[in-house]
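Novice: with the input below, show me the fold.
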Amino acid sequence: MKRCGVIAFASVFAVAAGCSHGQVKSDERTVSVFSPAPELLDPTRFDQYSAFAPDGREYYLSVADADWNYRGILRSVRRNGLWSSFEPLPIVWGPGKDGGEPFISRDGRHLYFVSARAGGRSDETGMAGSAGIVQSGETDIYVADRLGAEWGEPRRLPPPLNSRSSEWHPTLADDGTIYFASERGRHDGKADIYCARPTATGDYTHIERLGAPVNLDISNDSDPFIAADGSYLVFHSDRPGGFGEHDLYVAFRSTDGGWSEPENLGPEVNSTGWEMGPSVTRDGRLLLFTRRAAIKTDQPSRVYAVSATVIERARP
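Specialist: A predicted model of the protein is given here:
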């Protein structure tokens, strides 16, 4: 895999602002370690998933321990053209506040993340379903609302979106449709991708499992990222024919509302290890994702970037 060092942008959303540490050209296929600024890299840190605020002025990074358990979310803020040092996000950091996998709604008003904090399956609390079954999971999806410069107290999304199984990696299209991964309905430890469209009141009352060819009974299909207009879905999978443990794939919305056969993003993006946690910057320029050598490893993971044109090149 070719590399060109660290990609670091003064602003990934303002090309005119320039780039003092390298720039991904539209025809460039090189994958490189990504950071908004070189000083924010830490070679000992287990980086998980990343997200920019829609205006490009805040960068969120969830980090893990060596066993891939959530530690929390760090935030860097761009002021006067410079990125601040990472600071823990108070609502998702510290004892009882573990969490990760941030996604910020494209209007900038809501921060979604995943957590195994109190209220999950481990302590058997939560909302009871119609059959008296506790509707909470080991990892659940939470949301916090923007209150000025900070985020309000998180709240756990109610059933049926969260369940007694684990849910993770939320991502939303501009129309409010949420996509996420869940182990519900599986007894083999694998996951499927689900979606839910909001009602007129903004609630998610009907959950839909994506069918084939996105979800396959033989594979672990997870970590969805939905395009703003819902036109494509990037996700990771261990289905046969890949280059490593888990590869990134893209499926495109078809004219009948279904999905095209997923296309592997190829050896430019995928390695012999795990590629996961995809996201595309709001300006559509970069595909960000996480690479981990193996699920059990003491080798720190990293966030990588490649030109998002790799997605269009996979279009049938």
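Novice: going by C-alpha atoms from here, please, whenever you check contacts or count neighbours.
Specialist: Fine.
Novice: distance of Cys19 relative to Val6?
Specialist: Going from Cys19 to Val6 by CA to CA, to the nearest Å gives 12 Å.
Novice: those two - which one has more neighbours?
Specialist: Val6 (20 against 16; other CA atoms under 10 Å).
Novice: and the helices in the chain, which stretches?
Specialist: Ranges of helices within the chain are 309-313, based on DSSP state H.
Novice: hmm, who's touching the lengthiest strand in the chain?
Specialist: When the chain is parsed with DSSP state E, its longest strand is strand 70-79. With CA atoms under 8 Å, 6 or more residues apart in numbering as the test, strand 70-79 has contacts from 57-65, 83-89, 92-94, 97-100, 102, 115.
Novice: in that strand, which residues are buried?
Specialist: Tyr70, Arg71, Gly72, Ile73, Leu74, Arg75, Ser76, Val77, Arg78 (16 or more other CA atoms under 10 Å).
Novice: stretch 238-253 now?
Specialist: 238-239, 242-252.
Novice: tell me which entries of the residues you listed lie within strands.
Specialist: Asp247, Leu248, Tyr249, Val250, Ala251, Phe252.
Novice: list the contacts of the fifth one.
Specialist: Right, the one you point to is Ala251. Val214, Tyr232, Leu233, Val234, Trp259, Ser260, Glu261, Pro262, Glu263.
Novice: ok, back up a step: could the ones in strands among the buried residues of stretch 238-253 go into JSON lines alongside distance to Gln48?
Specialist: Listed next are these as JSON lines, based on distance: CA to CA, whole Å:
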{"residue": "Asp247", "distance to Gln48": "16"}
{"residue": "Leu248", "distance to Gln48": "15"}
{"residue": "Tyr249", "distance to Gln48": "19"}
{"residue": "Val250", "distance to Gln48": "20"}
{"residue": "Ala251", "distance to Gln48": "23"}
{"residue": "Phe252", "distance to Gln48": "26"}
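Novice: give me the neighbour count for the residue nearest to Pro43 when sequence neighbours are not counted.
Specialist: Counting by CA to CA, 6 or more residues apart in numbering, Pro43 lies nearest to Pro300, which is 7.1 Å off, once chain neighbours are set aside. Using other CA under 10 Å, Pro300 has 18 other residues around it.
Novice: list the contacts of Pro300.
Specialist: Pro43, Thr44, Arg45, Phe46, Asp47, Ala66, Arg292.
Novice: turn those into a markdown table, columns for distance to Gly148 and neighbour count.
Specialist: Compiled in a markdown table, those are given as follows (distance: CA to CA, whole Å; neighbours: other CA atoms under 10 Å):
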| residue | distance to Gly148 | neighbour count |
| --- | --- | --- |
| Pro43 | 33 | 11 |
| Thr44 | 33 | 11 |
| Arg45 | 30 | 15 |
| Phe46 | 30 | 24 |
| Asp47 | 27 | 23 |
| Ala66 | 35 | 17 |
| Arg292 | 35 | 24 |
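Novice: next, the second sequence, to be compared with the first:
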Amino acid sequence: MERICLFVILLLCALTMSSKSYSQDQFPALKGPYLGQTPPGLTAMPFAPGIVNTAEWGDAGGFSADMNEFFVSRWKHSRDAKAPESVIFRRAGEQWQKIALPAGESRPFYAPDGKTLHYGARYKQRTADGWSELKSLGPAFEALQIMSLAASAKGTLVLDERGSSAGDGILRYSKLVSGKWQDPKPLPKQVNTGIWNGHPYIAPDESYLIWDGERAGGFGEADLYISFRQKDGSWGEAINLGDKINTAAEERGAQVTPDGKFIFFNRMAPHTNGKPGFQSDLYWIDAQIIEELKLKASSF
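Specialist: Next up is the predicted model:
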């Protein structure tokens, strides 16, 4: 239970890396897409070391639907760590500006069209005057301890739940029908096999689903898996994302950038410098790996 609670802010996982922290007056100029970072190829790389990833905290993040904001969630690795600083990087022209957020402000899960922000069992909608007040998805959602939620362009939601200390939480989906989300139903056994299944991501066109969990044959305690939509509308067998992403550490919380070009995920591993606990950082890799796995799956 303790382990999965680390991920409730959203994503986790990571290898220890040397990351420099910057004071406000030292903060580097960030210009261009992806916070000015050089895109990776088919080798997963830490995202924005010392800027997004820090040595002090666990770090996770993601882009808004228009990719003009990058929300960074942070949490303590240990009780004696200083209070974490969650921030938003906001793009103005070619320049990114760092904006500190009030303590406790949670990161939203963006709908692909940018018109809905999801916060677990609640959501906001864009109006002519800004964002609406928080609304409830309904009693069936409120009854679940939702950690992560993602939406397709059709409004279909996929979500997880904290579950018990045995890791028995399952992934669910909910379809948007006549403007109302149906009560969430369990995804099939192709997805809900093993333990600690969580942090689902659904493609905007619903062609694939990515999530993390522990099951036989994996690389470590938690790996990332993908299932492709079949011609009959069902979900195909889970495919491990492979050693380009998964390691003996824990990989969790995958998401694909709104432009479809990169996969972001978190990797968590024990400190290698003798410190107790774990270090968790955000990684990214070219999303071409999804097409490679799709071609491989179709050849079976």
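Novice: quick one on the thing from earlier: need the counterpart of the residue nearest to Pro43 of the first structure in the second structure.
Specialist: Aligned counterpart of Pro300 of the first structure in the second structure: Gln279 (TM-score structural alignment).
Novice: do you know how far that match is from Leu42 of the second structure?
Specialist: Gln279 of the second structure is 23 Å from Leu42 of the second structure, by CA to CA.
Novice: do I have it right that Ala121 of the second structure meets Glu142?
Specialist: Yes: applying CA atoms under 8 Å, one finds Ala121 of the second structure in contact with Glu142, separated by 5.4 Å.
Novice: give the residues shared as contacts by the two.
Specialist: In terms of CA under 8 Å, 6+ apart, Ala121 of the second structure and Glu142 are both contacted by the residues Ser136.
Novice: higher neighbour count, these two?
Specialist: Counted by other CA under 10 Å, Ala121 of the second structure and Glu142 do not tie: Ala121 has more neighbours, with 22 against 13.
Novice: before we move on, back to that, so which of the contacts of strand 70-79 of the first structure are in strands?
Specialist: Filtering these for strands - DSSP E - leaves 58-64, 83, 87-89, 92-93, 100, 102, 115.
Novice: residues near Trp239 of the second structure, how many?
Specialist: In this structure residue 239 of the second structure is Ile, not Trp. 18.
Novice: quick one: what's aligned to it in the first structure?
Specialist: Alignment note (TM-score structural alignment): Ile239 of the second structure maps to Glu263 of the first structure.
Novice: pull the contacting residues for its match.
Specialist: With the criterion set at CA under 8 Å, 6+ apart, Glu263 of the first structure makes contact with Tyr249, Val250, Ala251, Ala314, Arg315.
Novice: repeat the analysis, applying 10 Å as the threshold.
Specialist: Glu263 of the first structure makes contact with Val234, Leu248, Tyr249, Val250, Ala251, Phe252, Ile311, Arg313, Ala314, Arg315, Pro316, according to CA atoms under 10 Å, 6 or more residues apart in numbering.
Novice: from Asp59 of the second structure, how far out is the aligned residue in the second structure for the fourth one?
Specialist: Read it as Val250 of the first structure. Taking TM-score structural alignment, the alignment pairs Val250 of the first structure with Ile226 from the second structure. When distance is defined by CA to CA, Ile226 of the second structure is 23 Å away from Asp59 of the second structure.
Novice: on that earlier part again, okay, the angle between the longest strand of the first structure and strand 87-93?
Specialist: Here strand 70-79 of the first structure runs at an angle of 140 degrees relative to strand 87-93 (axes from the mean of the first three to the mean of the last three CA atoms, to 10 degrees).
Novice: and the angle for strand 70-79 of the first structure with strand 58-64?
Specialist: 160 degrees.
Novice: report the distance from strand 70-79 of the first structure to the chain centre.
Specialist: Distance of strand 70-79 of the first structure from its chain centroid, counting by CA atoms, centre = their mean, to the nearest Å, is 15 Å.
Novice: still on that earlier bit, could you provide the buried residues of strand 70-79 of the first structure in a markdown table, with additional columns for distance to Val269 of the first structure?
Specialist: Formatted as a markdown table, these follow (distance: CA to CA, whole Å):
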| residue | distance to Val269 of the first structure |
| --- | --- |
| Tyr70 | 25 |
| Arg71 | 26 |
| Gly72 | 26 |
| Ile73 | 25 |
| Leu74 | 25 |
| Arg75 | 26 |
| Ser76 | 26 |
| Val77 | 28 |
| Arg78 | 28 |
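Novice: distance of the most centrally placed residue in the second structure relative to Ala44 of the second structure?
Specialist: Centrality entry for the second structure: nearest residue to the mean C-alpha point is Gly253, 3.7 Å, by CA atoms, centre = their mean. According to CA to CA, Gly253 of the second structure and Ala44 of the second structure sit 14 Å apart.
Novice: same check on Lys296 of the second structure?
Specialist: Counting by CA to CA, the gap from Lys296 of the second structure to Ala44 of the second structure is 20 Å.
Novice: so these two - more neighbours on which side?
Specialist: Taking other CA under 10 Å, Lys296 of the second structure and Ala44 do not tie; Ala44 has more neighbours (19 against 11).
Novice: for Asn270 of the first structure, which non-adjacent residue is closest in space?
Specialist: Closest to Asn270 of the first structure by CA to CA, 6+ apart is Asp247, at 5.6 Å.
Novice: tell me how many other residues crowd the equivalent of Leu171 of the second structure over in the first structure.
Specialist: In the first structure, Leu171 of the second structure lines up with Ile193, judged by TM-score structural alignment. By other CA under 10 Å, the residues close to Ile193 of the first structure number 25.
Novice: next up, the contacts around the residue nearest to Ile193 of the first structure when sequence neighbours are not counted.
Specialist: Take Ile193 of the first structure and drop its neighbours on the chain: the residue closest to it by CA to CA, 6+ apart is Ala181, 4.5 Å away. Applying CA under 10 Å, 6+ apart to Ala181 of the first structure gives the contacts 166-171, 190-195, 209, 220-224, 235.
Novice: could you redo the last one with a cut-off of 7 Å?
Specialist: Glu167, Trp168, His169, Ala191, Asp192, Ile193, Tyr194, Ser222, Asp223 (CA atoms under 7 Å, 6 or more residues apart in numbering).
Novice: likewise for Val256 of the second structure?
Specialist: The contact partners of Val256 of the second structure, taken as CA under 7 Å, 6+ apart, are Phe262, Ile263, Phe264.
Novice: list just the nearest of these to Ala248 of the second structure.
Specialist: Phe264 (18.0 Å; CA to CA).
Novice: alignment lookup: the closest one to the first structure.
Specialist: Under TM-score structural alignment, Phe264 of the second structure pairs with Leu288 in the first structure.
Novice: that'll do, ta.
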